[in-house]
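Enquirer: Quick one: sequence and predicted model below, then my questions.
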Amino acid sequence: METELITITEYCFKYDIEPEFIVSLEDSGIISLITVESEKCIHIKQFGELDRYIHLHYDLQINIEGIDAIRHLLEKVDAMQQEIKELKSQLHLHQ
């Protein structure tokens, strides 16, 4: 399991970002961190999302609140797309 985790310190050094940004994402409930031996770690399953948030924040200058709003809207779009797929499937069954 430990190979699936990376410390915030390592991650921030590798990607040249501020650790406070990662902590702010956790404080806002956008990501979840895992504490191992008193050090906060990121699970590899969150890397894709985290990369998106880094891009939004550092490249597009979007603050934490904006990232949270964007994340929420994208989740709604995904749910609506899933619902459309299900409705299309049901429609095909009735034809």
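Expert: That came through, no problem. Residues are numbered from 1 along each chain as shown.
Enquirer: contacts, neighbours, all on C-alpha from now
Expert: Noted.
Enquirer: where exactly do the helices run in this structure?
Expert: 8-15, 19-27, 47-54, 64-93 (DSSP state H).
Enquirer: also this one, for the comparison:
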Amino acid sequence: MNNSDKSYIPVDLFCETCGVEISFVRELSDYGLCEVIIVEEKSYILPDQVAELERLSRLHYDMEINLEGLQAIVHLQEKIKALKEEVDMLNRKLNRHQ
């Protein structure tokens, strides 16, 4: 691992700390819900993904939401965020013309 990789978090450490299975993180990656980086045959995640992975693991383990459900939730949240940004932009345009 080179110097730029030092901020990566080993998947096994994340899983051990959060009490989730490594296979769960792999499946999230397969569904496009997180990015797993492979360096020298070891799996890592980026620190900025930790909060989202913790949230997804709570939804999965505590509320028993399957991966398809998690994917739908993430998609809908992204859509809501985009719509909010569009509304904000339209409000700014409207305010400029008043």
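Expert: Nice, thanks for sending it over. Only a predicted model underlies this, so the values are computations on that prediction, with no experimental measurement involved.
Enquirer: Just give the TM-score of the two.
Expert: Laid over one another, the chains give 0.95 as their TM-score (TM-score structural alignment, normalised by the length of the first structure), with 95 aligned residues with a Cα RMSD of 0.9 Å.
Enquirer: quick one: the residue most central in space within the second structure and Cys18 of the second structure, what's the gap?
Expert: In the second structure, the C-alpha nearest the mean C-alpha coordinate belongs to Glu52, at 4.2 Å (Cα atoms, centre = their mean). Using Cα to Cα, to the nearest Å, Glu52 of the second structure is found at 12 Å from Cys18 of the second structure.
Enquirer: Show me what the residue nearest to the centre of the second structure aligns to in the first structure.
Expert: With TM-score structural alignment as the matching criterion, the partner of Glu52 of the second structure in the first structure is Glu49.
Enquirer: Now do the contacts for its match.
Expert: Contacts for Glu49 of the first structure were tallied using Cα atoms under 8 Å, 6 or more residues apart in numbering; there are none.
Enquirer: again, but for the one 10 residues further on
Expert: Shown in contact with Asp59 of the first structure (Cα under 8 Å, 6+ apart): no residues.
Enquirer: residue in the first structure matching Ile38 of the second structure?
Expert: By TM-score structural alignment, Ile38 of the second structure lines up with Thr35.
Enquirer: Cool, thanks, talk later.
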